[in-house]
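Enquirer: Sequence first, then the predicted structure:
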Amino acid sequence: MGSKIKDEHRQGAMKKIKELADAADICLFATNLSEIPISARPMSRQKIDDDGTLWFFSEVSSHKNAHIQQDNRVQLFFSNTGNQEYLSIYGTAEIVRDVAKAKELWSPIAKTWFNEGPEDPTLTIIKVTPEDGYYWDTKDGKLISLIKMAAGAITGKEIDGSLEGKLKP
């Protein structure tokens, strides 16, 4: 199945990042990018702003916080397999200690990790500012894409069924 390349810049890129990251709550959050192997772990996104900024909760003494303090470059990988949407974001991370922001981002599930709520002394917030990205998306959703693939297999014709492109906020 062929892909159509559609790069997005500025507002279009931020809108696409928000759309795809909103659809996939959990990402693979990679730090220590200059080392082999990199360090990656699944993390749930707390919020994504209209400008593409992503917010995560993290424990103050975590390995990821230590990595970010040494090298603030991060790579995030989102996957929404239900709709065949994928997103890779490269950006910079900043560790924030802000009770008001923690209250804004708070959800009851976070109490699993931070027993004292938004005021938990072990709670930090990671703010990720995207600098670059890449996405893969289906034009028509999973069911239609599967039908198109089957039609392409039967007819032997390449089907244009997906979009992909660079994202430059």
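Expert: It's in. Numbering: from 1, shown residues only.
Enquirer: contacts, neighbours, all on C-alpha from now
Expert: OK.
Enquirer: Helix or strand: which one has Lys16?
Expert: Using DSSP states H and E, Lys16 sits within helix 10-23.
Enquirer: go on, Tyr135?
Expert: strand 123-138.
Enquirer: what's that strand packed up against?
Expert: strand 54-59, strand 85-96, strand 160-168 (3 or more C-alpha pairs under 8 Å, 6 or more residues apart in numbering; DSSP states H and E).
Enquirer: tell me the contacts of the residue nearest to Ala40 when sequence neighbours are not counted?
Expert: Leaving aside its sequence neighbours, Ala40 sits nearest to Ala30 (C-alpha to C-alpha, 6 or more residues apart in numbering; 4.1 Å). Contacts for Ala30 (C-alpha atoms under 8 Å, 6 or more residues apart in numbering) come out as 38-41, 74-76.
Enquirer: Dump those residues into CSV; add secondary structure, distance to Ala23 and neighbour count as well.
Expert: Below are those laid out as CSV (DSSP: H, G, I helix; E, B strand; the rest coil; distance: C-alpha to C-alpha, whole Å; neighbours: other C-alpha atoms under 10 Å):
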residue, secondary structure, distance to Ala23, neighbour count
Ile38, coil, 25, 12
Ser39, strand, 24, 17
Ala40, strand, 20, 18
Arg41, strand, 19, 11
Val74, strand, 20, 24
Gln75, strand, 18, 23
Leu76, strand, 14, 24
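Enquirer: for these, which one is nearest Glu19?
Expert: Leu76 (14.8 Å; C-alpha to C-alpha).
Enquirer: coming back round to it: and the residue nearest to Ala40, which of the three is it?
Expert: Using DSSP: H, G, I helix; E, B strand; the rest coil, the structure places Ala30 in strand.
Enquirer: dropping in the other structure now:
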Amino acid sequence: MFRAVASVVAVAMLAGCAGAPEGPIRNAGVPITSLALYDPARMAGDWHLVAAYGEEVACGPVTERWTPRGDGTLAVSGTACRGASRVSLDTVALPSGPGRFERRGVSGRETLWVLWADADDRVAVIGTPDGGFGRILSREPALRPDLMQAARQVLDFNGYDLARLRFPAL
């Protein structure tokens, strides 16, 4: 069992090193929806980036802390990637609709949609309506294989190209 899990992790890490195919990361013809009954307070706490599209994984593992504020927004702090460099992240996420947030990220204004979160909030899949952004967040640095598979299925269902999904180098 351990060898099987180790093999899956090794393949995933190697896939993260491969050159990215050209083209969009999401099929714009596939409808995308946010989690309608998602309470923004569920984002509170620490989240580890375990998979994403683009350069977001280029500098290795990063973590964000989401902290509720009295005005209904959430402070977001931690580290992020800008190219292959780690940078400080210190911003505010404003709930903007069911399962939706607006925030200023490393590359400017971001519209984040929670596409799925498991019932125990161990994993969250985040995407954007324009398909320019997608990520899998986990409460733990390493996500259980069954939860990773479920998160990948959500991305696939929402039109994301799984071949373009990358994993941070450890």
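Expert: That came through fine. Please read these numbers as outputs of a predicted model, since none were measured by experiment.
Enquirer: Could I get the TM-score for this pair?
Expert: After superposition, the two chains reach a TM-score (TM-score structural alignment, normalised by the length of the first structure) of 0.25; 71 aligned residues with a C-alpha RMSD of 5.3 Å.
Enquirer: Buried residues, the strand holding Tyr135 of the first structure. List them.
Expert: Neighbour-count burial for strand 123-138 of the first structure, counted by 16 or more other C-alpha atoms under 10 Å, picks out 123-130, 132-138.
Enquirer: After that strand, which helix or strand is next?
Expert: Following strand 123-138 of the first structure toward the C-terminus (DSSP H and E): helix 142-155.
Enquirer: Report the inter-axis angle for the helix holding Lys16 of the first structure versus strand 123-138.
Expert: 100 degrees (axes from the mean of the first three to the mean of the last three C-alpha atoms, to 10 degrees).
Enquirer: pull the longest helix from the second structure.
Expert: Across the second structure, the longest stretch assigned as helix under DSSP state H is helix 2-17.
Enquirer: For that one, name the packing helices and strands.
Expert: Using 3+ C-alpha pairs under 8 Å, 6+ apart: helix 2-17 of the second structure touches no other helix or strand.
Enquirer: elements contacting the strand or helix carrying Val87 of the second structure?
Expert: Here Val87 of the second structure, judged by DSSP H and E, is contained in strand 85-97. With contacts taken as 3+ C-alpha pairs under 8 Å, 6+ apart, strand 85-97 of the second structure sits against strand 74-82, strand 100-105.
Enquirer: and the shortest one, which residues are buried?
Expert: Okay, so that is strand 100-105 of the second structure. Those would be 100-105, for strand 100-105 of the second structure by 16+ other C-alpha under 10 Å.
Enquirer: same deal with stretch 66-75 of the first structure?
Expert: Quick answer for stretch 66-75 of the first structure (16+ other C-alpha under 10 Å): 67-68, 72-75.
Enquirer: and the residue nearest to Ala40 of the first structure, how far is that from Phe77 of the first structure?
Expert: 8 Å (C-alpha to C-alpha, to the nearest Å).
Enquirer: Relative to Leu14 of the second structure, which of the helices and strands packed on strand 85-97 of the second structure is closest?
Expert: So among those, strand 74-82 is nearest, using C-alpha to C-alpha, at 19.3 Å.
Enquirer: Which strands or helices does that closest one pack on?
Expert: Under the contact definition 3+ C-alpha pairs under 8 Å, 6+ apart, strand 74-82 of the second structure sits against strand 63-68, strand 85-97.
Enquirer: at 10 Å what do you get?
Expert: strand 45-52, strand 63-68, strand 85-97, strand 100-105 (3 or more C-alpha pairs under 10 Å, 6 or more residues apart in numbering; DSSP states H and E).
Enquirer: among those, which is nearest Val9 of the second structure?
Expert: strand 45-52 (11.4 Å).
Enquirer: Now the closest one: buried residues?
Expert: Buried-residue list, strand 45-52 of the second structure, by 16+ other C-alpha under 10 Å: 46-52.
Enquirer: follow-up on the earlier one: overlap of the contact sets of Ala30 and Phe77 of the first structure?
Expert: By the contact definition C-alpha atoms under 10 Å, 6 or more residues apart in numbering, Ala30 of the first structure and Phe77 are jointly contacted by 40, 42, 90.
Enquirer: Let's have the residues you listed in TSV, adding distance to Ile5 of the first structure.
Expert: Below are those laid out as TSV (distance: C-alpha to C-alpha, whole Å):
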residue	distance to Ile5 of the first structure
Ala40	28
Pro42	28
Tyr90	19
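Enquirer: with the residues you listed in mind, which one is nearest to Lys18 of the first structure?
Expert: Tyr90 (14.2 Å).
Enquirer: The closest one - nearest residue in space that isn't next to it in sequence?
Expert: Closest to Tyr90 of the first structure by C-alpha to C-alpha, 6+ apart is Gln75, at 4.5 Å.
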